[in-house]
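Participant: Next come a sequence and a model predicted from it.
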Amino acid sequence: MKKLINDPADVVSESLRGIAAAHPELRVDHRHKIVVRGDAPVEGKVGLVSGGGSGHEPLHGGFVGLGMLDAACAGEVFTSPVPEQISAATTAVDGGAGVLHIVKNYTGDVMNFEMAAEFAAAETGSEIVSVVTNDDVAVQDSTYTAGRRGVGVTVLLEKIAGAAAEQGRNLAEVAEVARRVNARGRSMGMALTSCTVPAVGRPTFALSDTEMEIGIGIHGEPGRRRLPLASAREIAHLLVDPILADLDFTGRDGVIAFVNGMGGTPLLELYLMYNEVVTILDDAGVRVARSLVGPYITSLDMAGCSVTLLALDDDLLGLWDAPVRTPALRWGI
């Protein structure tokens, strides 16, 4: 294993120290391992909290800032944050208008966010609402979930719900926007290689040089099937066709097309894949209104990609275009 680390046990805490040094506009609570927007809590604004296991950077800490998240909780690598972390983050961003928890559908995440919400509400009397993302069409149930996994739509939801909160919408309205995004988005991923968890020191699963895994999860969970390595064009069909079969994306308002890198795939290849994806969408009568290409929800050093489509309406498009200023996503400012 070749990694830019010191002690594997200190990877998350030392990475958070790097975030604090690189982004002084943010606050990092090193005791609870949470990243908080520098001006939080913002009085009268709904606070947005998300989080999950580390190893998916820039998700979630890289999306803290104006127009997106107010706080992110960093669990250990591929391990849910604990209720104490989530509760501390919730309290830190509560500006009196309630707090929205954005939770990926993994059993540990769902359970710990539920416990934290109960604890924080009892302590502060704040209203807390949770929205769970479950956009992965690859499997119905998987190693860590009951139901579909929450993957690429999480990034789009954090941006769009964050913009709604920034506009001053109330908690019920922001939660409705978040649920609408989740309902209108679908994702599918694949891997060319496994990832290597620093504390383990070896690949999570074995793939030969002539194999690929279709439908993987962001923790290296197995997917739909293992197949012989194919061309980018064939892989694009394997990812996009199941998404189009699951939901009608041919509406007049178009879609956000998001091609995400899993951590070990260069942008050269991701843009090549994006070209294949939009060709398929054009042939299927799906209009691309906005795009996002890059490593935004990763799996450590895994080579591979995922595709996410989000069916837009006028409101969601306006919220997507609204200003955002975070370490990993920034425009309009």
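Facilitator: Sure, I can see it.

Participant: use CA for all of it now, contacts and neighbours both
Facilitator: Noted.

Participant: what about Val36, how many neighbours?
Facilitator: 26 (other C-alpha atoms under 10 Å).

Participant: Kindly apply the preceding question to Asp248 instead.
Facilitator: By the criterion of other C-alpha under 10 Å, Asp248 has 11 neighbours.

Participant: Use this one as the comparison:
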Amino acid sequence: MKKIINNPDNVVEEMLNGMVVSQPQYLKRLEGFDVVVRADKKNSKVALVSGGGSGHEPSHGGFVGRGMLDAAVAGAVFTSPTPDQIYEAIKAVDTGKGVLLIIKNYSGDVMNFEMAAEMAAADGIEVEKVITNDDVAVENSTWTTGRRGIAGTVLVHKIAGAKAESGAALADVKKAAEKVIANERSMGMAIEPCTVPAAGKPSFTLADNEMEIGIGIHGEPGTHRESLKTADEIAQQLVDKILAENIYGTGDEVAVLVNGLGATPLMELYIVSAKVQAILKEKGLKMVKTYIGNYMTSLEMAGCSVTLLKLDNELKELLFAPADTPALVQF
């Protein structure tokens, strides 16, 4: 195993310290907790809290800032944060307008975020939650009951964040988030595994000529393995599975997210994106916005996922609303 780290046991601590000292205009760390919050806390708005296991960077801390999250909670690598950490994040960002928790559908995350919500409610803080489940690959998996939440979670952050930034009430922010969840679907694949620092060995193995279709962001099994295909064939498989959901129709406006899993060059993501665009155009869908890059990674896994979000006028307006976070900053 080759990694640019100091001690496998300290990777989350050192990563968070690096984030806040490198980008103090965006982030502060809650002392004693694995939580980053907005450096410019905005009062009198609904606050958004998300998080999960580390190893998915720039998710989730990279999306803390104006127009997106108010706090992100970092668990150990691929491990849910504990309820006390989430509880401290809720308390830190609450302004009296309520807090929305955005939770990926993994059993540990759901349980721990719900426990933290109960703790905060006992303090008189109004807390609501949404659970993302955009992955169409498998119905149940290693760590979930129901579909997994993967890269589409970032679009929930963006749209719910814009709604909250506008001054909307908690119920309306939750409704916007739920609309995204209802109208987005994702599918991923991998050609190389990742290595959790503390484990010291790859989380799974693939032969040189193999790829896994439908893999999860923690290396959970997908639908099947098969021989490595071309970028166009991969894009076709992923998009076909998404379109089979039958929620997208001719003339619909959509946003597209072509997400890298950590080690995939942008060159390859652009090649996949070109085919995705061609398929959607052929199907009569109108691409309004395309995101390409690393948004929800899996350490150094090589692979990608595709997310489609069907837009209405409200979602389109919120998608294009201003946002400024470490992961979105332009040179």
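Facilitator: Alright, I've got the coordinates. In this text, all values refer to a predicted model and were calculated from it rather than measured experimentally.

Participant: where does Gln236 of structure 2 land in three-state SS?
Facilitator: The three-state label given to Gln236 of structure 2 by DSSP: H, G, I helix; E, B strand; the rest coil is helix.

Participant: Tell me which residue of structure 1 lines up with it.
Facilitator: Aligned counterpart of Gln236 of structure 2 in structure 1: His237 (TM-score structural alignment).

Participant: pretty sure its match contacts Ile280?
Facilitator: Yes: using C-alpha atoms under 8 Å, His237 of structure 1 is in contact with Ile280, at 7.4 Å.

Participant: what sits against the residue in structure 1 sticking out farthest from the centre?
Facilitator: Using C-alpha atoms, centre = their mean, the residue of structure 1 lying farthest from its centre is Thr210. It sits 29.2 Å away. Counting by C-alpha atoms under 8 Å, 6 or more residues apart in numbering, Thr210 of structure 1 touches 228-229.

Participant: measure it to Leu229 of structure 1 for me?
Facilitator: Separation of Thr210 of structure 1 from Leu229 of structure 1 (C-alpha to C-alpha, to the nearest Å) stands at 5 Å.

Participant: Also Met302 of structure 1?
Facilitator: Separation of Met302 of structure 1 from Leu229 of structure 1 (C-alpha to C-alpha): 16 Å.

Participant: ok, those two, which is more surrounded?
Facilitator: Met302 (24 against 15).

Participant: How about that one, nearest residue that isn't a chain neighbour?
Facilitator: Closest residue in space to Met302 of structure 1, ignoring its immediate chain neighbours: Cys195 at 4.4 Å, by C-alpha to C-alpha, 6 or more residues apart in numbering.

Participant: ok, now Leu319 of structure 2?
Facilitator: Once flanking residues are discounted, Leu319 of structure 2 sits nearest to Ile159: 5.5 Å by C-alpha to C-alpha, 6+ apart.

Participant: what do you get for Phe78 of structure 2?
Facilitator: Leaving aside its sequence neighbours, Phe78 of structure 2 sits nearest to Gly53 (C-alpha to C-alpha, 6+ apart; 4.2 Å).

Participant: So that neighbour, which state does it fall into?
Facilitator: Quick answer, by three-state DSSP: Gly53 of structure 2 is strand.

Participant: Against Asn17 of structure 2, how distant is it?
Facilitator: 16 Å.

Participant: quick one, which of those two is more surrounded?
Facilitator: Taking neighbours as other C-alpha under 10 Å, Gly53 of structure 2 and Asn17 compare with Gly53 leading, 21 against 15.

Participant: Show me the strands in the stretch 1-150 of structure 1, by range?
Facilitator: 26-29, 34-37, 47-54, 71-77, 99-104, 128-133 (DSSP state E, counting those that start in this stretch).

Participant: okay, the ones you listed, which one's buried deepest?
Facilitator: Neighbour counts (mean count of other C-alpha atoms under 10 Å) averaged over each of the strands of the stretch 1-150 of structure 1 peak at strand 47-54, with a mean of 28.

Participant: chain center to that one, what's the gap?
Facilitator: Here the centre of mass of C-alpha atoms in strand 47-54 of structure 1, compared against the chain's by C-alpha atoms, centre = their mean, to the nearest Å, lies 9 Å away.

Participant: ok, now stretch 55-75 of structure 2?
Facilitator: Worked out by C-alpha atoms, centre = their mean, stretch 55-75 of structure 2 lies 9 Å from the chain centre.

Participant: matching residues in structure 1 for it?
Facilitator: Counting by TM-score structural alignment, stretch 55-75 of structure 2 sits on residues 55-75 of structure 1.

Participant: Leu310 of structure 1 contacts Val255, doesn't it?
Facilitator: Yes: here Leu310 of structure 1 lies in contact with Val255, judged by C-alpha under 8 Å, at a distance of 5.2 Å.

Participant: what sits in contact with each of those two?
Facilitator: In contact with both Leu310 of structure 1 and Val255: Phe249, using C-alpha under 8 Å, 6+ apart.

Participant: Now do the buried residues in stretch 277-287 of structure 2.
Facilitator: 277, 279-280, 285-287 (16 or more other C-alpha atoms under 10 Å).

Participant: got it, and stretch 232-252 of structure 2?
Facilitator: For stretch 232-252 of structure 2, using 16+ other C-alpha under 10 Å, the buried residues are 232, 234-239, 241-243, 248, 252.

Participant: Between those residues, which sits nearest Ile215 of structure 2?
Facilitator: Leu238 (11.4 Å; C-alpha to C-alpha).
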